[in-house]
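Asks: here is a sequence with its predicted model. Questions after.
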Amino acid sequence: MIIEATGLRKDFTVRRKVGRFRREKHVVSAVDGVDLAIGRGEILGYIGPNGAGKSTTLKMLTGVLTPSAGRARVCGLEPVAQRVTLARRIGVVFGQRSQLWWDLPLAESFSLLRHIYKVPAADHAARLKRCTALLGLDEFAQTPVRQLSLGQRMRGELTAALLHGPEVLFLDEPTIGLDVLSKQAVREFLAEVHAAGEATIVLTTHDLADIEKLCRRLVVIDHGRVVHDGSLDELHARYGSRREIVADLDAAWPGLTLPGAQVTAVENDGRRVRLALDGATAGEVVAALAQAVPLRDLSVQEPEIEDVIARLYRRD
């Protein structure tokens, strides 16, 4: 395994107001006994609601935070004790933290990173050429980082994280705040990196589309504990979180029963219907719906990750 964690725990001490003048210390467990085993070449979705412990886990695995208990090894190294050595073997992208130089053109940031990581010029040039082609960096490579849009900067961050050829890539909310086209570019790039077997990828996100398009395995964490480790389909099957089809009709809803779907709402004087998928695929339900009633428009809505977690805990 390229990443192993056993009983990983991180406690923080916080002060809470008691009365008018007193404050008491309380220990809060941000991560509470996480076990992980990730094989080389995997792409893992690590998801959960805000405050669940996702970013804290990644910071312990990258050596930024020292665990309060438990142990972790990444690339065969102890993240904190061997942080400098580990830094040369991993790539990290935190959505709200930049590793680029704000006032320098993007291309110069890449050049500086080559010297920092002591990457051979030929290797650096080959990786940069490939990233430039996949992410379309040419049009803004000479633009100062501070003038880049969020989507452009994130493409630059991904490139910067890969230029030294890391074995593991940690991504914390890489698509947060991006527009549709930028998200698509990032997802396609990560899929290409994974298909090429260049790095093991650990991805945290609130966007289930990222997970569905990229990850075969996901780990769900809440209140610092792992509550699910498996595929997205297994999560939906186990906890009943279902996608919905929202269809706008050219005629009133005739009250049909469609195999593999349940009607959850009929709106707009019967001209809009919401169908929860129940065992069938979206394509099968849409095909049956189109044969039964004239359609004006439709969309498939993914459940929010917060809804998945809430349903999971209601079951447990």
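Replies: Structure's in. What do you need?

Asks: use CA for all of it now, contacts and neighbours both
Replies: Noted.

Asks: please enumerate the strands of the stretch 151-300 of the chain.
Replies: Per DSSP state E, counting those that start in this stretch, the stretch 151-300 of the chain carries strands over the ranges 168-172, 200-204, 217-222, 225-230, 244-249, 261-267, 272-277, 295-301.

Asks: what residues does the third one touch?
Replies: Contacts with strand 217-222, where a contact means CA atoms under 8 Å, 6 or more residues apart in numbering, come from 43-49, 51-54, 211, 226-232, 309.

Asks: and here is the other one:
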Amino acid sequence: MEGGYVDGGVVDKDCPDGDFIRLEGVEKVFEVRTRTGLLRRERRRVRAVDSISFTVARGEMVGYIGPNGAGKSTTIKMLTGILTPSGGRLRVAGIDPSRERTRLAQRIGVVFGQRTTLWWDLPLIDSYRLMHRMYRIPDRRYRENLDRCVELLELESLLDVPVRQLSLGQRMRGDIVAALLHDPQVLYLDEPTIGLDVVSKARVRDFLRELNAERGTTVLLTTHDLQDIEQLCSRVMVIDRGRLMYDGPLAGLHEVGDSERTLVVDLEREMPPIEAPPARVVRVEGPRQWLAFPASESAAPLVAHIAAACPLVDLSVREPDIEAVIARMLHRLEGAADPAPEGAVS
């Protein structure tokens, strides 16, 4: 029924599964006024999103990444209907978000990082009860979804706690539950593991994988944590200065960006720099050494070699900073004389 609960499996007939989310030359231009004198202001146009085109198939989990200010949040806000595009065409589940925002709201779930959809002064369970009524979710389905999500994300002991008293990690888990109570077909996630410890991150990732496998929920994920992308997404898109620069597998992004991971090795005593090609020592401080190696390579052979050859105490692997990966990728693409690599978008 229009305006009420929509089952997650119902999709508009005019929306092919391969084009579940579709953007064609989408642009967003903002007009910004800056003070140039005591009584004078200058107007200028800022192009936050510049002719972006891509499609996402139903059931895909896609990473949408880029440096701060690249246009990620603006894109997501247009996909949810919060912002209206300045040009181009976009559809989500066959719906024009800006023209049918209420209808689209029944089909999407959103978690916007530091911004909560929960009621600040109410206990967590009261926020869920309000959403139960707002989305007109059938009682049985609401209870099933709530019980399943709360159990998997371990929120049972927090249901009666006011949202303002929750830690950032607890609130993030609470927001994920809120976004899924009405069985959305599309889930937009902005930094879903921010503020979570290692165990909680793993729990959220497992939960999202299970959700995608069981219900075919389409997920668009923005994050600065490459482990989120590596463990959840088979495809990644990179946006920079409003333009889509790459669309392909994560391994291809590492190759284009020539990115590196870092192995931090703690030895029993000071030693000369470790020789373990293709890794290279980039820093030494007493018994601790930092080795850089290609991000596309497995760390296992390197770790095995060092463990067999050196008096090892401890080690850890640090992922490449996403902004550094993108910076290297852009530098290579802009300086390359040959055609752009496969997966890169000119």
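Replies: Good, I have the coordinates. Being a predicted model, the structure only gives us computed values, none of them experimental.

Asks: want to try CSV for the strands of the stretch 151-300 of the first structure, with distance to Met154 of the first structure and mean neighbour count as columns?
Replies: Listed next are the strands of the stretch 151-300 of the first structure as CSV, based on distance: least, CA to CA, whole Å; neighbours: other CA atoms under 10 Å:
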stretch, distance to Met154 of the first structure, mean neighbour count
strand 168-172, 11, 24
strand 200-204, 14, 24
strand 217-222, 23, 22
strand 225-230, 28, 18
strand 244-249, 31, 21
strand 261-267, 38, 15
strand 272-277, 34, 22
strand 295-301, 26, 14
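
Asks: let's have those in TSV, adding distance to Tyr313 of the first structure.
Replies: Listed next are the strands of the stretch 151-300 of the first structure as TSV, based on distance: least, CA to CA, whole Å:
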stretch	distance to Tyr313 of the first structure
strand 168-172	24
strand 200-204	20
strand 217-222	9
strand 225-230	9
strand 244-249	21
strand 261-267	22
strand 272-277	20
strand 295-301	22
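
Asks: Asp103 of the first structure is nearest to which of the ones you listed?
Replies: Nearest of the strands of the stretch 151-300 of the first structure to Asp103 of the first structure, taken as CA to CA: strand 168-172 at 23.8 Å.

Asks: that closest one corresponds to what range in the second structure?
Replies: With TM-score structural alignment applied, strand 168-172 of the first structure matches the range 186-190 in the second structure.

Asks: of the strands of the stretch 151-300 of the first structure, which is nearest Val180 of the first structure?
Replies: Ranking the strands of the stretch 151-300 of the first structure by proximity to Val180 of the first structure (CA to CA) places strand 295-301 first, at 15.2 Å.

Asks: what's the offset of the following helix or strand past the closest one from the middle of its chain?
Replies: Counting by DSSP states H and E, the next helix or strand C-terminal to strand 295-301 of the first structure is helix 305-315. Its chain's C-alpha centre and that of helix 305-315 of the first structure lie 18 Å apart, by CA atoms, centre = their mean, to the nearest Å.

Asks: now do stretch 242-256 of the first structure
Replies: Per CA atoms, centre = their mean, the centroid offset for stretch 242-256 of the first structure relative to its chain is 31 Å.

Asks: again, but for stretch 51-70 of the first structure
Replies: The chain centre lies 16 Å from the centre of stretch 51-70 of the first structure; the measure is CA atoms, centre = their mean.

Asks: same deal with stretch 195-205 of the first structure?
Replies: 11 Å.

Asks: cool, and stretch 193-203 of the second structure?
Replies: With CA atoms, centre = their mean as the basis, stretch 193-203 of the second structure stands 14 Å off its chain's centre.

Asks: thinking again about what came up before, which among the strands of the stretch 151-300 of the first structure is found nearest to Pro144 of the first structure?
Replies: Between Pro144 of the first structure and these, the tightest spacing by CA to CA is seen for strand 168-172, at 23.2 Å.

Asks: what's the closest one in contact with?
Replies: When contacts are defined by CA under 8 Å, 6+ apart, strand 168-172 of the first structure is touched by residues 55, 58, 75, 89-95, 161-162, 199-205.

Asks: what angle do that strand and strand 200-204 make?
Replies: 10 degrees (axes from the mean of the first three to the mean of the last three CA atoms, to 10 degrees).

Asks: mean per-residue distance, strand 168-172 of the first structure versus the second structure.
Replies: Mean deviation of strand 168-172 of the first structure relative to the second structure after superposition (mean CA distance after the TM-score superposition for the first structure): 0.8 Å.

Asks: and the strands in the stretch 1-150 of the second structure?
Replies: So, for the stretch 1-150 of the second structure - with DSSP E, counting those that start in this stretch - the strands run 21-35, 41-56, 61-65, 87-92, 108-112.

Asks: distance to Glu275 of the second structure added to those strands, as JSON lines?
Replies: JSON lines is the format used below for the strands of the stretch 1-150 of the second structure (distance: least, CA to CA, whole Å):
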{"stretch": "strand 21-35", "distance to Glu275 of the second structure": "48"}
{"stretch": "strand 41-56", "distance to Glu275 of the second structure": "44"}
{"stretch": "strand 61-65", "distance to Glu275 of the second structure": "34"}
{"stretch": "strand 87-92", "distance to Glu275 of the second structure": "52"}
{"stretch": "strand 108-112", "distance to Glu275 of the second structure": "45"}
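
Asks: all good on my end, thank you.
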